[in-house]
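Asker: Give me coordinates for this.
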Amino acid sequence: MSGSSSTTSTRRTAPRFRCLGESPPIAPIRCPVLNDCAPSRREPRRKYTSSTTRRWLVDVRRVHSSPQPVDRILDDSAVRFLSLASHELRGPLATVRTYAALLASPRFALEERVRAAVEVMLRNVDRALGSWELLVEAWRLDVEGLQLDLRDENLLPALRGSVESALTAARAQSVRLEVSLPEILPSVRVDPDRIHLALSGAWSHVLARSHPGAAAGLTARALPDGCELTFWDSGPPLTPDVEAHVFDRRWQALRGHELGSAFRMAMAGALVQAHGGRARVGSNNGRTLFQLILPAAS
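Answerer: Just a heads-up that it's a prediction; the model follows:
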């Protein structure tokens, strides 16, 4: 990690940014398999148009007999369902990871091939746990069930922690990190767990776009109304179509046929926006810039 760094250019151009709000509206997801299992009684169109969500959320008898508004029932059901699904899926994966980490520890003298297999297992379990966590967050955003545990936080410790994690991945890819963090940043009102997800998602994308020997980095600075975090890489320029959909999580997942780094960057933008912040993408002097702006604590 290095301090604020970079060669001064004789000619500086103003960065160009596209805001999150400029992305086209996201179309509802449709799932033929689940649609076939939908209740026979046709329900009027609700606020939540995702068929995969409505299929299990709409219990006709409970909706019509409850004094609560329909949207409130759907919200509560969504949160309970996601909590149950998260527990059922994360539990077995976490158990597998615990035993794999135990086998990989120095107390076991494993053969080289066996140790390599255990390390592959650990990487894939970590990837599955991370993807599931982001998928749950995306679902909560879709049904407007994301509940933030907001606190007034100093962002610098979280930023430094994310840099340390990124350094490990950067060394493995032979990518050089250039990080500039000020001594002081204004406090921001955030959910620490969600901001951790946003930071790790942003780092994963700029590192994934960087080839060996290239540089990627982060610059943070204070704004009158919050904090500006600019993640950047020296990878290939974004096409206009990709730039327009940088923060469209469904478009990115379907385009890549996976919940990869582009999906994680899109989720980073969505989580920042859920905090009342902004997400922008731009370019300057051959670098692609991904900017996350968090509002200051009141």
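Asker: okay, CA-based contacts and neighbour counts for the rest of this
Answerer: Will do.
Asker: mind listing the strands in this protein by residue range?
Answerer: 16-19, 151-153, 176-180, 188-190, 215-223, 226-233, 278-284, 287-295 (DSSP state E).
Asker: For A266, grab the count of nearby residues.
Answerer: 26 (other C-alpha atoms under 10 Å).
Asker: now it: how far from S200?
Answerer: To S200, A266 is 12 Å away according to C-alpha to C-alpha, to the nearest Å.
Asker: now do G282
Answerer: Distance from G282 to S200, by C-alpha to C-alpha: 20 Å.
Asker: Also R97?
Answerer: R97 sits 20 Å away from S200, going by C-alpha to C-alpha.
Asker: next one: R140
Answerer: Distance, R140 to S200, by C-alpha to C-alpha: 19 Å.
Asker: more crowded one of these two?
Answerer: Neighbour count, other C-alpha under 10 Å: between R140 and S200, S200 has more, with 20 against 17.
Asker: what residues are up against that one?
Answerer: Taking C-alpha atoms under 8 Å, 6 or more residues apart in numbering as the criterion, S200 is in contact with 162, 166.
Asker: Same question for M121.
Answerer: 97, 100.
Asker: redo that, cut-off 10 Å
Answerer: 96-97, 100-101, 115, 127 (C-alpha atoms under 10 Å, 6 or more residues apart in numbering).
Asker: now those residues as CSV including neighbour count and distance to L254?
Answerer: Shown next, in CSV, are the contacts of M121 (neighbours: other C-alpha atoms under 10 Å; distance: C-alpha to C-alpha, whole Å):
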residue, neighbour count, distance to L254
V96, 15, 29
R97, 20, 28
A100, 19, 31
A101, 14, 32
R115, 17, 34
R127, 14, 18
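Asker: I have a second one here; can you model it like the first so I can compare?
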Amino acid sequence: MYDIKAIYEAESVAHAVQLLMEHPQAQIIAGGSDVLVQIREGKQAGVELVSIYGLDELRGVSFEADGTIRIGSLTSFSHITRDPIIQTHINVLGQAVDQVGGPQIRNIGTIGGNTCNGVTSADSASTLFAWDAIIELTGPGGVRQLPIQDFYIKAGQVDLRPGELQTGILIPRAAYEGYQGHYIKYAMREAMDIATTGCSVNVKLSADKGTMEDVRIAYGVAGPVPMRAPTAEALAKGKPTSIQAVEEVAKAVLEDIHPRDSWRAAKDFRQHIAVTMAQRALTQSIQLAGGAVHE
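Answerer: I've put the predicted structure just below:
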């Protein structure tokens, strides 16, 4: 059923790096919710695996000294949804990953696996883009960090170098303090379906709650990799929280997104719902931030 040549159990991050260097063709396996399916389908016959599932040091959510939120790469979706730090400061991420698959998948699937797959439909990815997340990678050369936008290279490919594994996802304090967000997933069916399009929006309002000081809009399945909508974001800055302004910002996402035709949905349909989703997510984010969308 599973054509696996060998599986090596990592005892620490350093040991995982060592195993990856000793077996350069090996693939990392964590929860296995994606890798095992691929093996069963025959896409990776005779694969070697390095299991990092036992590395509890890569699990959990915590604060670093400067207020950065650190999410260990082996943290399950269920853990993220329930975690009090997530619920208090970036609750939209918990809501987004709570839409991944069914309960069994959310219990075993990890946020590191979800992002390292490099797929544009990952529910966590667009939300992490909207939080200006930083990816932490550990390899033979030590630890390096890069913005999540730079981590995604092309469809199905991320910037993982030989011997490296993802060890954490960081949300800087400046990226979440004062922001509220909302994520909308559109799928053909509500239960356990891959997103046709996903939209995550964060907003920071002025002290009087009447002006959009900063807005971040990110999409999944609007291009080959998750992406931001910089034209719409720039347009939003300094605009009032009015219906007209929200509509203008939502329409501006069409300047940035590049959806395609597929069996799941046509390009023009994805463009249509992308605008609608941006409008609804921005409206909800403004309300969560204590503002109101007015005439």
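Asker: May I have the TM-score of the superposed chains?
Answerer: After superposition, the two chains reach a TM-score of 0.27 (TM-score structural alignment, normalised by the length of the second structure), with 139 aligned residues with a C-alpha RMSD of 6.4 Å.
Asker: sorry, back to before: the strands of the first structure: which one's closest to L122 of the first structure?
Answerer: strand 176-180 (25.2 Å; C-alpha to C-alpha).
Asker: For the closest one, which helices and strands make contact with it?
Answerer: helix 155-173, strand 215-223, strand 226-233 (3 or more C-alpha pairs under 10 Å, 6 or more residues apart in numbering; DSSP states H and E).
Asker: what do you get if the cut-off is 8 Å, keeping everything else the same?
Answerer: Contacting strand 176-180 of the first structure under the criterion 3 or more C-alpha pairs under 8 Å, 6 or more residues apart in numbering; DSSP states H and E are the following elements: helix 155-173, strand 215-223.
Asker: Please identify the most buried of those.
Answerer: Compared across those, strand 215-223 shows the largest average neighbour count, a mean of 20 (mean count of other C-alpha atoms under 10 Å).
Asker: what angle sits between it and strand 226-233?
Answerer: 170 degrees (axes from the mean of the first three to the mean of the last three C-alpha atoms, to 10 degrees).
Asker: Strand 215-223 of the first structure vs helix 155-173, what angle?
Answerer: Angle of strand 215-223 of the first structure versus helix 155-173, following the same axes, to 10 degrees, is 170 degrees.
Asker: got the angle between strand 215-223 of the first structure and strand 287-295?
Answerer: Using the same axes, to 10 degrees: strand 215-223 of the first structure against strand 287-295 is 30 degrees.
Asker: Now tabulate the helices and strands packed on strand 176-180 of the first structure in a markdown table and tack on distance to S86 of the first structure.
Answerer: Formatted as a markdown table, those follow (distance: least, C-alpha to C-alpha, whole Å):
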| stretch | distance to S86 of the first structure |
| --- | --- |
| helix 155-173 | 24 |
| strand 215-223 | 32 |
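Asker: Out of those, which is closest to L84 of the first structure?
Answerer: For those, the distance to L84 of the first structure is smallest for helix 155-173, at 28.8 Å, taking C-alpha to C-alpha.
Asker: Show me what that closest one is packed up against.
Answerer: strand 176-180, helix 192-208.
Asker: Can you point out the buried residues in the longest one?
Answerer: Just to be clear, that refers to helix 192-208 of the first structure. 192, 194-208 (16 or more other C-alpha atoms under 10 Å).
Asker: angle of that helix against strand 176-180?
Answerer: Using the same axes, to 10 degrees, helix 192-208 of the first structure lies at 140 degrees relative to strand 176-180.
Asker: if we can go back for a sec, nearest to R278 of the first structure, of the buried residues of helix 192-208 of the first structure?
Answerer: Each of those was scored against R278 of the first structure by C-alpha to C-alpha, and A198 proved nearest at 12.4 Å.
Asker: Is it correct that that closest one is in contact with F263?
Answerer: No. Contact between A198 of the first structure and F263 fails when scored by C-alpha atoms under 8 Å: they sit 11.2 Å apart.
Asker: coming back round to it: how about the helices and strands packed on helix 155-173 of the first structure in CSV, adding distance to F17 of the first structure?
Answerer: Supplementary listing: those in CSV, determined by distance: least, C-alpha to C-alpha, whole Å:
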stretch, distance to F17 of the first structure
strand 176-180, 20
helix 192-208, 16
